[in-house]
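Colleague: no sequence on this one, just coordinates:
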């Protein structure tokens, strides 16, 4: 988070949430699925700014602003601000501007990351720092991915998103995100799954010595939603094939419920991979960054 030297708007990035591994381990009686996931946050993000205003306002801009469905007042960012105000008594006289750089309904937690960024901005702007339990209650009320997005650190995420544990430090790595610009419904993917009581993640090491070690660990894990997502969106299969065909790519998989897929590589290779994929598939969304 930063603020201009002249006292300009507060600025926060809302980083994409990438499920390096995602095991579905069960389903509760209320229908919520139980997960065991290794989550990271590369430097590929939406951008949210906050400034004082007369009343609560949200402005949408950026490549994917028009893809946000429904009235602006129903946006998760505004829900986060209102719930924060209810919990703390803070005023909501703020104008928020979202630069929507991440595709919508794409398995990388963009809406959850935006809501988490709004909470962090409100804490800074109002001076009301939430206790850990308050943060968890507020973020879970907004969505299962919001708690991990609020912390924005590599984590092992369990339960319905309410059990978070620090992950081993990630090795230096480049990452490329690719989405064929086809939205995938998370509920539809869950309905298409044939098994929901799968084994959890293997035990995590204390540390990953290097990127080779991380990729070796990931090869023993899964994304239990990927097969179902590919039946609903065959373009995911094409994205994975395009990534794995490149010699610089060390590991590729779908993130979350899709359709965004990621490729891991050495830290000097991500731009070359992104350029190569973009040349062959100019209609796909492609972003390169670092873990």
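Modeller: Thanks, I have the structure now. In this text, all values refer to a predicted model and were calculated from it rather than measured experimentally.

Colleague: CA only for contacts and neighbour counts going forward, please
Modeller: Will do.

Colleague: Could I get the buried residue list for stretch 160-170?
Modeller: 160-162, 164, 167-168 (16 or more other C-alpha atoms under 10 Å).

Colleague: what about that stretch, how long is it end to end?
Modeller: Stretch 160-170 has an end-to-end distance of 23 Å (C-alpha to C-alpha, to the nearest Å).

Colleague: Pasting the second one now:
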């Protein structure tokens, strides 16, 4: 493992995620939902640097407005570092600096990426040498998306989304992401899903308490064909997210009119992800969406999970 000395940071890069498939089960007695999802890690990254310190602190820079982001002990990156120290019996702390590019409350797992990066960085910084399984178990205690941010690639998530199994997948996918100025509350979107299902109980099948992955999604991922995947992209949270923010539907319509194979709400929103046929199509789509005064960025996937960058840059 790489150990950071005095004044020498450990630099970790962690990816955002897209749920190319998300099936949400019926609400349970505890208010939570089981999910079945297909994750893909994409090349929109959080960069975290960690220095040795007597205490735990975090600060942010980057293209995302972080002025309202908590920097106290409620911050997920600090929680991750503290959890790791407690688990390992480490007595010191860490100063964390994050270059933030993944939208806050955007449905792309930015906070989870920060937590995964903090686990990997502090493990290296403190010379702990914990194994992958230990880090995954700690990640699952922090949030459902944290284990995937550690693993990356393409994977199937069940339970809360944190029970991972590898997905047989090949090929590279080109995405255009429309980032919103304001985030959405994940609990609010889930509550709206429950209300949506109640309102339309006579028209839709009852939700399965134990949802599964559509076999056509697995087949499309194995084939590595964007057009096949576009036909089976699905997100149970899309309808409630659009109900809460109708503009998302307009963005999807605009992107599909400008050449996207398919567009959908990422996770609980409000980021909208468009799958493009190839790099040239993604460039054209990004230009068209930007011309409509939307914040559009390109990304590709799948990419690796959180890992130490070999040279600090």
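Modeller: Received it, and whenever you're ready, just let me know what you need. Note that the structure is a prediction, hence the values are computed from the model and not measured.

Colleague: what's the TM-score here?
Modeller: Superposed pair, TM-score by TM-score structural alignment, normalised by the length of structure 1: 0.89. Supporting alignment: 285 aligned residues with a C-alpha RMSD of 2.5 Å.

Colleague: In the buried residues of stretch 160-170 of structure 1, find the pair that's most separated.
Modeller: With distances taken as C-alpha to C-alpha, the most widely separated pair in the buried residues of stretch 160-170 of structure 1 is 160 and 168, at 21.0 Å.

Colleague: Looking at the buried residues of stretch 160-170 of structure 1, spot the one nearest residue 83 of structure 1.
Modeller: For those, the nearest to residue 83 of structure 1 is residue 162 (18.0 Å; C-alpha to C-alpha).

Colleague: hang on, that closest one packs against residue 144?
Modeller: Yes - Residue 162 of structure 1 lies in contact with residue 144 (C-alpha atoms under 8 Å); the separation is 7.2 Å.

Colleague: any idea where the helices of the stretch 151-300 of structure 2 begin and end?
Modeller: Ranges of helices in the stretch 151-300 of structure 2, per DSSP state H, counting those that start in this stretch, are 186-199, 215-223, 226-232, 238-244, 247-257, 279-291.

Colleague: What is the neighbour count of residue 288 of structure 1?
Modeller: For residue 288 of structure 1, the neighbour count with other C-alpha atoms under 10 Å is 21.

Colleague: Can you tell me what it aligns to in structure 2?
Modeller: Mapped onto structure 2 by TM-score structural alignment, residue 288 of structure 1 lines up with residue 298.

Colleague: residue contacts, the nearest residue to that match once chain neighbours are set aside?
Modeller: Computed as C-alpha to C-alpha, 6 or more residues apart in numbering, the closest residue to residue 298 of structure 2 that is not its neighbour in sequence is residue 176, at 4.5 Å. Applying C-alpha atoms under 8 Å, 6 or more residues apart in numbering to residue 176 of structure 2 gives the contacts 273-276, 282, 285-286, 296-299.

Colleague: And residue 264 of structure 2, by the same measure?
Modeller: Residues near residue 264 of structure 2 by C-alpha under 8 Å, 6+ apart: 233-235, 238, 252, 272-274.

Colleague: go on, residue 231 of structure 2?
Modeller: residue 262.

Colleague: roughly how far apart are the aligned partner of it in structure 1 and residue 269 of structure 1?
Modeller: Correspondence of residue 231 of structure 2 to structure 1, assessed by TM-score structural alignment: residue 219. Remark: distance between residue 219 of structure 1 and residue 269 of structure 1 (C-alpha to C-alpha) = 21 Å.

Colleague: Same check on residue 198 of structure 1?
Modeller: 34 Å.

Colleague: Okay, strands next: where are they in structure 2?
Modeller: If DSSP state E is used as the criterion, the strands of structure 2 fall at 10-27, 33-53, 56-62, 93-100, 154-159, 163-166, 173-179, 234-235, 262-265, 272-276, 295-301, 307-308.

Colleague: Would you mind finding the most buried of those?
Modeller: strand 272-276 (a mean of 28; mean count of other C-alpha atoms under 10 Å).

Colleague: how far off strand 295-301 does it point, in degrees?
Modeller: 60 degrees (axes from the mean of the first three to the mean of the last three C-alpha atoms, to 10 degrees).

Colleague: For strand 272-276 of structure 2, name the packing helices and strands.
Modeller: Applying 3 or more C-alpha pairs under 8 Å, 6 or more residues apart in numbering; DSSP states H and E, one finds that strand 272-276 of structure 2 contacts strand 173-179, helix 226-232, helix 247-257, strand 262-265, helix 279-291.

Colleague: To residue 191 of structure 2, which of the ones you listed lies closest?
Modeller: Comparing these by C-alpha to C-alpha, strand 262-265 comes nearest, at 16.6 Å.

Colleague: what range in structure 1 matches the closest one?
Modeller: Aligned using TM-score structural alignment, strand 262-265 of structure 2 spans residues 251-254 in structure 1.

Colleague: check the fit of that stretch onto structure 2 and give the mean distance.
Modeller: Its aligned residues in structure 2 lie a mean 1.5 Å from stretch 251-254 of structure 1 after superposition (mean C-alpha distance after the TM-score superposition for structure 1).

Colleague: do you know how far the residue nearest to the spatial centre of structure 2 is from residue 101 of structure 2?
Modeller: Residue closest to the average C-alpha location in structure 2 (C-alpha atoms, centre = their mean): residue 109, at 2.8 Å. Applying C-alpha to C-alpha, the value for residue 109 of structure 2 to residue 101 of structure 2 is 11 Å.

Colleague: Nearest to residue 19 of structure 2, out of the helices and strands packed on strand 272-276 of structure 2?
Modeller: Across those, closest to residue 19 of structure 2 is strand 262-265 (C-alpha to C-alpha), at 9.1 Å.

Colleague: so how far is that closest one off the chain centroid?
Modeller: Offset of strand 262-265 of structure 2 from its chain centre (C-alpha atoms, centre = their mean, to the nearest Å): 15 Å.

Colleague: circling back: which one's more surrounded, residue 198 and residue 269 of structure 1?
Modeller: Taking neighbours as other C-alpha under 10 Å, residue 198 of structure 1 and residue 269 compare with residue 269 leading, 17 against 14.

Colleague: separation between the more buried one and residue 172 of structure 1?
Modeller: 12 Å.

Colleague: Now do the lengthiest helix in structure 2 and strand 93-100, the angle between them.
Modeller: In structure 2, taking DSSP state H as the definition, the longest helix is helix 110-125. If you take the same axes, to 10 degrees, helix 110-125 of structure 2 sits at 140 degrees to strand 93-100.
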